[in-house]
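Colleague: any chance you can model this:
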Amino acid sequence: MKKILASLMTALSLSAFASGGGVAWDRFPTEKMSDMAALQNGAKLFANYCLNCHSAAYHRFNRLQEIGLTKEQIKDNLMFTTDKVGEQMKSAIDPKEAKAWFGATPPDLTLVARSRADGAKGTGADYLYTLWRSYYRDDTKATGWDNLVFPSIGMPHVLWELQGERKPVFEEREEHGHKVHVFTGRWDVVKPGQMSAQQYDSAVGDLVAYLNWMAEPQQKQRFSLGVGVLVFLGIFALFAWRLNAVYWKDVK
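Modeller: Coordinates of the predicted model:
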C-alpha cells in the first residue's frame, strides 16, 4: 500500500510538473562534434552500455573508421555481437526477451538524435544530453529508476555506476488554486558514482556527440558543400548581373 501511495504521489507530482511544460532541456556542448577523441569515447560508451539492448542497424562498424578508429581498434574494443567489421551494429539481446523484460522492444538508436528534436525545447542532442542526466531512484518502478525528462521510462539507468544515485529537489507552489511540485533544478547526491559530476556530464556529452554523428555521418560534408554552393551562386549572380547590364546597354 505504501508503494502504491508513493507511486501515486510521484505520478501526481510529475503530472503537475509536466503540465507546466516539463523540465527544460540543457544545451548539448556542440564543440564535441568536432572533437575526434570525444566521438571515439562516445562510440566506446555506446558499444559498452547501449548496444547490449539497443541496435543501430542502419549503421555499420566499419564506418567508425571515419572518426579515426582503425579496424583493429574496432574489432578489439567495440565488437561484441559479431566478428565482421562490415556488419551492422545489432544488439546482443533477443528482441522477444527485451520486450518481456522491459514491456517494449528497445528502439533502434541510429537516428534517435534526429528524431527527438523539439522546436520549442531544443535539438535531439539536447534531449538526449538532458535525459541521461535526469535519472533518479524510484523503487515503485519495475526498473527501480525514473526520469524527469521521460516520466515512467522503461529503460533503466545503465550509466548509474558512473553517475551514482541522485534525487531531484522539488518545491511546492500554488498555481491556479492548486498545489504543484516544481523541479528546482537542484539534485541531492544519494550515492556518489565512479565519476565526478563534471566528468559524467562530459562523458554523456561524448555519447550524445557520437549518436548525433551516427544519425548523419555526412553532416560536415553537407555543410561544406552547402557553403560551396552558396559561394558559387553568389559569384554566378554577380557575373549574370554584369552580363545583363552589357546585353541591355544599347537598348533604349
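
Colleague: CA atoms for contacts and neighbours, from now on please.
Modeller: Fine.

Colleague: helix, strand or coil for Asp188?
Modeller: When classified by DSSP: H, G, I helix; E, B strand; the rest coil, Asp188 comes out as strand.

Colleague: and His178, how close does it get to Ile93?
Modeller: Going from His178 to Ile93 by CA to CA, to the nearest Å gives 45 Å.

Colleague: show me which of those two is the more surrounded one.
Modeller: Ile93 (15 against 8; other CA atoms under 10 Å).

Colleague: number of nearby residues for the closest residue in space to the more buried one that isn't next to it in sequence?
Modeller: Counting by CA to CA, 6 or more residues apart in numbering, Cys53 is the residue found nearest to Ile93 once chain neighbours are left out, at 5.4 Å. Using other CA under 10 Å, Cys53 has 19 other residues around it.

Colleague: just list the residues touching Cys53, thanks.
Modeller: For Cys53, the contacting residues are Ser91, Ala92, Ile93, Ala98, Pro106, by CA atoms under 8 Å, 6 or more residues apart in numbering.

Colleague: one more to line up against the first:
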Amino acid sequence: MKLLKKLIAAAALLPTLVFASAGGFPLDRAPERHDLASLQNGAKLFVNYCLNCHSAASMRYNRLRDIGLTEDQIKNNLLFTSDKVGDLMKTSMSPADAKTWFGAVPPDLSVITRARSSADGSGADWIYTYLRTYYRDDTKPTGWNNMVFPSVGMPHALWELQGVRTAKFVDAKDPHDPKKTVHAFAGFEQVTPGKMTTLEYDTAVADLVSYLSWMAEPGATKRKQLGVIVLLFLSLLMVLAWRLSASYWKEVK
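Modeller: This is a model prediction of the structure:
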C-alpha cells in the first residue's frame, strides 16, 4: 500500500513529464547494467548529485547492503554528517525553498522509473535519454534546456561530468505539411569539455538509471530468481504427473 501511494504521488508530480515524452523526441535504449559494480557506482552518483534536491523516502541507506556495500562503506562514502545508516534517504532542502527555486517540489525518486513506466512504458529509457540531452539555453531561468523535456525547471545537475553543450537547430519542411517550416534539431555542439568523455558519461548515466530502477523495486532480482525456481519445479511436477498418468492408464488397459 505504501509503494502504491508513492507511485500515485510521483505520477501526480510529473504530469508535464508525460506530455514531454509525447513530444516525439526519440528515446535511446537504456543499457541493462545490473551488476553490483554498476549499481554501486549508480548509488554514489545518486547521493552526490541527486540527493541534494530529490528525496528517496522509500529507501534506507542500510538497504544498500543488498548491492554489496558494507555498513562501513555506506558510513564513510555515502552518508552526510548528520545521517545514520538506518535513516531514510531524504533531502535537507525544504519543500518551500524547492518550490521557490524550481517552481515545483522535486519529485521523490524512490519509484521514479516505475512511475515513468506506468505513464507511457518508457521508464528507464526516458530517464537515460533525458539525462543525456541537456544543453545550454540562456533564455531559460536556469540557463539550461532539455530535448526530452523542453523548458525543464531542473538545471543540469551533471554538467561538470558531461561539460557544456549547445543545441543546433535548422529550418526544415514540416513532414506533415510541406507548406510549413519547422525548427528541427540538428545535433549538439560541445562548448567546454566535461570531466568525462562521451562514452564515460553515457556509462555513468546508465549506472545511475540502473540504480534508480533497482531502488524502485529492490526485490525484483530475487523475485525473478524465485519465479525461475517455481517454473522449474512445476515443469518437473508436470513430467512426474505425465509419467504417473501413463503408468495408471497402462494398468487399466
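
Colleague: between all of the contacts of Cys53 of the first structure, which two are separated the most?
Modeller: For the contacts of Cys53 of the first structure, the farthest-apart pair by CA to CA is Ala92 and Pro106; their separation is 11.7 Å.

Colleague: show me the helices in the stretch 1-150 of the second structure, by range?
Modeller: Along the stretch 1-150 of the second structure, counting by DSSP state H, counting those that start in this stretch, helices occupy 2-13, 15-21, 36-45, 71-77, 95-102, 112-120, 124-130.

Colleague: I'd like those as TSV, with distance to Asp28 of the second structure appended.
Modeller: As requested, the helices of the stretch 1-150 of the second structure are exported to TSV (distance: least, CA to CA, whole Å):
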stretch	distance to Asp28 of the second structure
helix 2-13	22
helix 15-21	12
helix 36-45	19
helix 71-77	31
helix 95-102	27
helix 112-120	15
helix 124-130	6
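
Colleague: what residues are up against the residue positioned nearest the centre of the first structure?
Modeller: When CA atoms, centre = their mean is applied to the first structure, the residue found nearest the centroid is Leu128 (2.7 Å). Under the criterion of CA under 8 Å, 6+ apart, the contact list for Leu128 of the first structure reads Ala113, Val208.

Colleague: quick one, which of the helices of the stretch 1-150 of the second structure is packed in tightest?
Modeller: Counting by mean count of other CA atoms under 10 Å, helix 124-130 has the highest mean neighbour count of the helices of the stretch 1-150 of the second structure, with a mean of 22.

Colleague: compared with the first structure, how much does it deviate?
Modeller: Its aligned residues in the first structure lie a mean 1.0 Å from helix 124-130 of the second structure after superposition (mean CA distance after the TM-score superposition for the first structure).

Colleague: quick one: distance of the longest helix anywhere in the first structure to the chain centre.
Modeller: Determined from DSSP state H, the single longest helix within the first structure is helix 219-247. Mean-position distance between helix 219-247 of the first structure and its chain equals 36 Å (CA atoms, centre = their mean, to the nearest Å).

Colleague: on average, how far is that helix from the matching bit in the second structure?
Modeller: Taken against the second structure, helix 219-247 of the first structure registers an average deviation of 1.6 Å after superposition, with mean CA distance after the TM-score superposition for the first structure.

Colleague: where does that helix end up in the second structure?
Modeller: Mapped onto the second structure using TM-score structural alignment, helix 219-247 of the first structure covers residues 220-248.

Colleague: list the buried residues of the matching stretch.
Modeller: By neighbour count on 16 or more other CA atoms under 10 Å, the buried set for stretch 220-248 of the second structure is empty.

Colleague: now Phe183 of the first structure: how far from Ser55 of the first structure?
Modeller: Distance check for Phe183 of the first structure against Ser55 of the first structure: by CA to CA, it reads 33 Å.

Colleague: name the residue in these two with the higher neighbour count.
Modeller: Between Phe183 of the first structure and Ser55, Ser55 has the larger neighbour count (other CA under 10 Å), namely 22 against 18.

Colleague: right, and that one touches Asp94 too?
Modeller: No. Counting by CA atoms under 8 Å, Asp94 is not a contact partner of Ser55 of the first structure; they are 10.8 Å apart.

Colleague: which SS state does the aligned residue in the second structure for Val182 of the first structure fall under?
Modeller: Using TM-score structural alignment, the partner of Val182 of the first structure in the second structure is Ala184. Classification of Ala184 of the second structure using three-state DSSP returns strand.

Colleague: give me the neighbour count for Ala184 of the second structure.
Modeller: Using other CA under 10 Å as the criterion, the residues surrounding Ala184 of the second structure number 13.

Colleague: so what's it up against?
Modeller: The neighbourhood of Ala184 of the second structure, defined by CA under 8 Å, 6+ apart, consists of Phe169, Val170, Asp171, Ala172.

Colleague: out of these, which one sits closest to Pro155 of the second structure?
Modeller: Using CA to CA, Phe169 comes nearest to Pro155 of the second structure of these, at 21.0 Å.

Colleague: now do that closest one against Thr129 of the second structure, distance only.
Modeller: For Phe169 of the second structure, the distance to Thr129 of the second structure - CA to CA - is 18 Å.

Colleague: now Ile67 of the second structure
Modeller: Ile67 of the second structure sits at a distance of 25 Å from Thr129 of the second structure (criterion: CA to CA).

Colleague: equivalent analysis for Ala9 of the second structure, please.
Modeller: 23 Å.

Colleague: what do you get for Gly121 of the second structure?
Modeller: Here Gly121 of the second structure is placed at a distance of 14 Å from Thr129 of the second structure (CA to CA).

Colleague: cool, Leu39 of the second structure as well?
Modeller: Counting by CA to CA, the gap from Leu39 of the second structure to Thr129 of the second structure is 18 Å.

Colleague: cool, Leu158 of the second structure as well?
Modeller: 13 Å.

Colleague: which residue in the second structure occupies the aligned position of Arg27 of the first structure?
Modeller: Alignment note: Arg27 of the first structure maps to Arg29 in the second structure; criterion TM-score structural alignment.
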